[in-house]
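>>> Model the structure of this input:
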Amino acid sequence: IDTIKKLASIILKDNVFAYGKKIYKQTTGGAMGSSLTLTLANIFMSEWQKKLVEEQTKTGEFYGRYIDDIFMTWNRSEEELRKLLDDVNTWHPNIKLDYKIGNSLPFLDVQLTNNNGILSTS
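As a prediction, this is how the structure comes out:
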């Protein structure tokens, strides 16, 4: 465990990259495309989303996530949804949801449509 913690710390705190002829140190997060960074992001998001998943489950709504893309259904008012999403955006200073609201939305490579509570894809 200590070795894993040390490796994760190195990847997240000592990440440098070259751009042009300069070397930069990344101030937050890990390198894009790194397997360990992806795993750490999934662990972080799994913890971050617990309250949101609980809310969606409690009300019988659908919630799905793939890495940092989230899809969820909502059958209450748009005002209540915006209030929830505004609240969610205060949970962590580095996590901000960029969201779209509608009956038919793209999620990953699929168009998802909610027609009176029945989800379909195209």
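>>> Only C-alpha atoms from now on, for both contacts and neighbour counts.
Will do.
>>> From the contact counts, what lies against the longest strand seen in the chain?
The longest strand of the chain (DSSP state E) is strand 110-115. For strand 110-115, the packing partners by 3 or more C-alpha pairs under 8 Å, 6 or more residues apart in numbering; DSSP states H and E come out as strand 104-107, strand 118-121.
>>> Any chance of those in JSON lines with mean neighbour count and distance to Asp68 as columns?
Shown next, in JSON lines, are these (neighbours: other C-alpha atoms under 10 Å; distance: least, C-alpha to C-alpha, whole Å):
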{"stretch": "strand 104-107", "mean neighbour count": "14", "distance to Asp68": "11"}
{"stretch": "strand 118-121", "mean neighbour count": "11", "distance to Asp68": "20"}
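>>> how about this one, so we can line them up?
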Amino acid sequence: MPTYIKDTTDFLNKFTAIQQPLPENAIMFCLDVTKLYPSVPRKEAREACKTALENRSDISIPTEDVLKMMDLVIEINNFSFNGKHFLQTEGTAFGSHLGMNYACTYLGQWEEYLFQNSNLQPYSYWRYVDDIWGIWKHGLDELKKIHELSTNIHPQIPTEMRYSTDKNLIS
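Have a look, this model is predicted:
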């Protein structure tokens, strides 16, 4: 996904490549999806994964086979706590090898919806799993509208926002 950050080095490289000077009214912002892994809506995440799988170049394993394996991992995820066994019925597990890709793929579709439903786009925007960083140039009121839109995309996926207009932090 074009907005995805692989690691700290990738972030720093992208950050230093931001076109300077920044717009006069630049606002640095961070969005955090709270409790992403246990909150990922399964139906929507499965559809996002299916779309991503249908667009891959290597189709040596049929999409339906990958989805069946994914469903097994997601739907038959049991764990124990205080001597009792539980079956996780929403989201995905934190320790699952599939969890990060599953959550990231869903959030990729989530952010597409966010920007398709906004007339304004960020100056810069990147995401590492559920942590989003960007620069906004359309004023604080419009940034707050984007935050509100992001929180209302799905009731299970609320976001928290932090921002700064301090030019020393972003230039």
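>>> TM between them?
Here the TM-score for the pair of chains, by TM-score structural alignment, normalised by the length of structure 1, is 0.74; 107 aligned residues with a C-alpha RMSD of 2.4 Å.
>>> about what we covered before: need the helices and strands packed on strand 110-115 of structure 1 in CSV (columns: distance to Phe44 of structure 1).
Output for those, formatted as CSV (distance: least, C-alpha to C-alpha, whole Å):
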stretch, distance to Phe44 of structure 1
strand 104-107, 21
strand 118-121, 28
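>>> for the longest strand of structure 1, the distance to its chain's centre please.
20 Å (C-alpha atoms, centre = their mean, to the nearest Å).
>>> Leu169 of structure 2: neighbour count?
9 (other C-alpha atoms under 10 Å).
>>> just Gln88 of structure 2 next, same as before
15.
>>> show me the contacts for the aligned residue in structure 1 for it.
Matched to structure 1 by TM-score structural alignment, Gln88 of structure 2 sits across from Gln26. By C-alpha atoms under 8 Å, 6 or more residues apart in numbering, the contact set of Gln26 of structure 1 is Lys13, Asp14, Asn15, Val16, Phe17.
>>> Which members of the residues you listed come out as buried by neighbour count?
Asn15 (16 or more other C-alpha atoms under 10 Å).
>>> which residues in structure 1 form strands?
Going by DSSP E, structure 1 shows strands at 16-19, 22-25, 63-66, 69-72, 104-107, 110-115, 118-121.
>>> Among those, which comes closest to Gln56 of structure 1?
strand 63-66 (6.5 Å; C-alpha to C-alpha).
>>> ok, the counterpart of Arg162 of structure 2 in structure 1 - how many residues close by?
Per TM-score structural alignment, the equivalent position to Arg162 of structure 2 in structure 1 is Lys100. Neighbour count for Lys100 of structure 1, taken as other C-alpha under 10 Å: 10.
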